[in-house]
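In: Take a look and give me a structure for this.
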Amino acid sequence: MTLRVLGVDPGLTRCGLGVVDVEPNRRATLVAFGVVGSTPDKGLDARLLVVADSIERWLNEYSPDVLAVERVFSQLNVSTVMGVAQASGVVIAAAARRGIPVALHTPSEVKAAVTGSGRADKAAVTTMVTKILRLDAPPTPADAADALALAITHAWRMGTLSVSAADPVLPGTSPSGATAAQRLWREAEAKAKRNKEKSGHSWR
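Out: Sure thing, here's the model as predicted:
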C-alpha cells in the first residue's frame, strides 16, 4: 500500500512543504512541493494565519496519511526558535483537527536517512532528494527540498516497508533496504534492550 507523507519544514518567513508517495518497495514519487510564508513587517497573527491557511489548503488538496515535521532545536537564536515553534504548532494543530498523525524528526535524522551522513549539508540533501525522486532538476528553494527529505525520511524510518530481492537498491540504502539512519536506530535500540535486560529492567 502506498503511503502519502506531507513533509513540513516550518517557519514564518519560509515554510517548506513537500508531498511524496512511497511504495512498499521504498520507491518514492514526487506529488507536490512549495514554499509559503510572509515578511517580518507583518504582525505575528497575520504571519501565522498565512501558515494556517496554507497547510489547510495542502491537507485538503493532497489528503496525506501522515505529516512529518522538523523538530525545533534550541541552539538556534531565540527569535528563530519562537517563529519555527509557532509555525510548527499551527501545522500540528491542523493535522490533529483532522485526525492525521504527526511525526517529528531532527535535521540530523533527515540528513542521515537521505544521504547516509548526519552531517551532510543542504546541498547534499537536495542532491539526494533529486536522485531519490528521480527529478530532472533539484526542487527549490532549499526549504522545499528539506520538506521532501522529511517526508522521505519518515516513510523510510517507519520500518513497515518491505523490500524484495528483486527491488533496486535506492540512494541512501543498503541492499537489505535499510537506510543508514534506520540501521543506526535499530542497532541503538538493540543495544539499549540488551543493557536493560542485563540490569533487570523490562524493555518497552
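
In: rest of the way, CA atoms for contacts and neighbours
Out: Fine.

In: Now the most centrally placed residue in the chain: closest residue in space, sequence neighbours ignored.
Out: Here the mean C-alpha position of the chain is nearest to the C-alpha of residue 150 (C-alpha atoms, centre = their mean), at a distance of 1.6 Å. In space, residue 150 comes closest to residue 7 once its chain neighbours are excluded; the distance is 5.2 Å by C-alpha to C-alpha, 6 or more residues apart in numbering.

In: quick one: that neighbour and residue 153 touch, right?
Out: No. Using C-alpha atoms under 8 Å as the test, residue 7 is too far from residue 153 to be in contact (9.2 Å).

In: Let's compare: structure for the following, please.
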Amino acid sequence: MRILGLDPGLRVTGYGVIDHHRSALTYVASGSIKTVTDTLPARLKMIFEGVCEVIDRYQPEQVAIENVFVNINPKSTLLLGQARGVAIAAAVHKQLPVAEYTALQIKQGVVGYGHAQKAQIQNMVMRLLQLPTPPATDPADALACAIRHANEQGNPLLPPRLKGLKMRHGRLVSL
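Out: Sure, this is the predicted structure:
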C-alpha cells in the first residue's frame, strides 16, 4: 500500500510518500509545497494544485493528514484549517480515502511519546525509513503521519475491533 502523509500549512505544506508492505516501510519521496503569494485564495489554490500534483506523480492509495490543533490565536487556527481543508479536498478530488490523526497520535505512534520534539520526530523517521540524514521538519512531520497511518492499517496482530486502542496501565484505552 502506498500512503501519502500531509502536514498542512499556509506557507509550507509538507508531504511524504511511503510504501507499506506487511511490516516493512519503504521511503518513496518527500518534500514541501511552498506558497509564494500573499493572498489567501492564491495560497489555497497553490496548496490544492500542489497536493494534486504529488498525487498524480506518486499514485498513493491512501492519504493521512494531521488534524488541526487549537492555537492561542484563533485566527491562525482558522487559517490553518483552511489549508488543511484544501489538502483534504485535493485528496477527495482524486478519489482517495483520507485518515486524520492529531499531532499527539502521530508523535505517540512514531516516537512513543506524545510530546516529542521536532528533532526526535526527524530522527525517528530517519531510522524507521533508513534515510541517510534526517528530513526537514515539514516533510518529516508528513512522513511521520504516513508512518502512523501504516502502523494503524498494517498491524496483522491487532484484530479490527481493537484498532484505535492502546494499552495504558494494563487496560485498553481509546487513542
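
In: ok, back up a step: more neighbours: residue 7 and residue 153 of structure 1, which one.
Out: Neighbour tally, residue 7 of structure 1 and residue 153, criterion other C-alpha atoms under 10 Å: the higher count belongs to residue 7, 32 against 24.

In: check contacts around the counterpart of that one in structure 2.
Out: Here residue 7 of structure 1 is matched to residue 5 in structure 2, going by TM-score structural alignment. By C-alpha atoms under 8 Å, 6 or more residues apart in numbering, the residues touching residue 5 of structure 2 are 15, 16, 17, 63, 64, 65, 142, 143, 144, 145, 146, 147.

In: can you check residue 149 of structure 1 too?
Out: Residues in contact with residue 149 of structure 1 (C-alpha under 8 Å, 6+ apart) are 7, 110, 111, 114, 125, 129.

In: would you say the first one is within a strand?
Out: Yes. Counting by DSSP: H, G, I helix; E, B strand; the rest coil, residue 7 of structure 1 is part of a strand.

In: Structure 1: matching residues for stretch 111-129 of structure 2?
Out: Using TM-score structural alignment, the residues of structure 1 aligned to stretch 111-129 of structure 2 are 115-133.

In: Counterpart of residue 52 of structure 1 over in structure 2?
Out: Residue 52 of structure 1 maps onto residue 48 in structure 2, by TM-score structural alignment.

In: quick one: its match from residue 90 of structure 2, how far?
Out: In this view, residue 48 of structure 2 and residue 90 of structure 2 are 5 Å apart by C-alpha to C-alpha, to the nearest Å.

In: Can you show me the strands along structure 1?
Out: Secondary structure of structure 1 (DSSP state E): strands at 3-9, 15-22, 28-36, 66-70, 102-105.

In: The shortest one against structure 2, how far on average?
Out: Taken over the aligned residues, the distance from strand 102-105 of structure 1 to structure 2 averages 0.4 Å (mean C-alpha distance after the TM-score superposition for structure 1).

In: With adjacent residues omitted, what lies nearest to residue 67 of structure 2?
Out: That would be residue 102: by C-alpha to C-alpha, 6+ apart, it lies 4.8 Å from residue 67 of structure 2.
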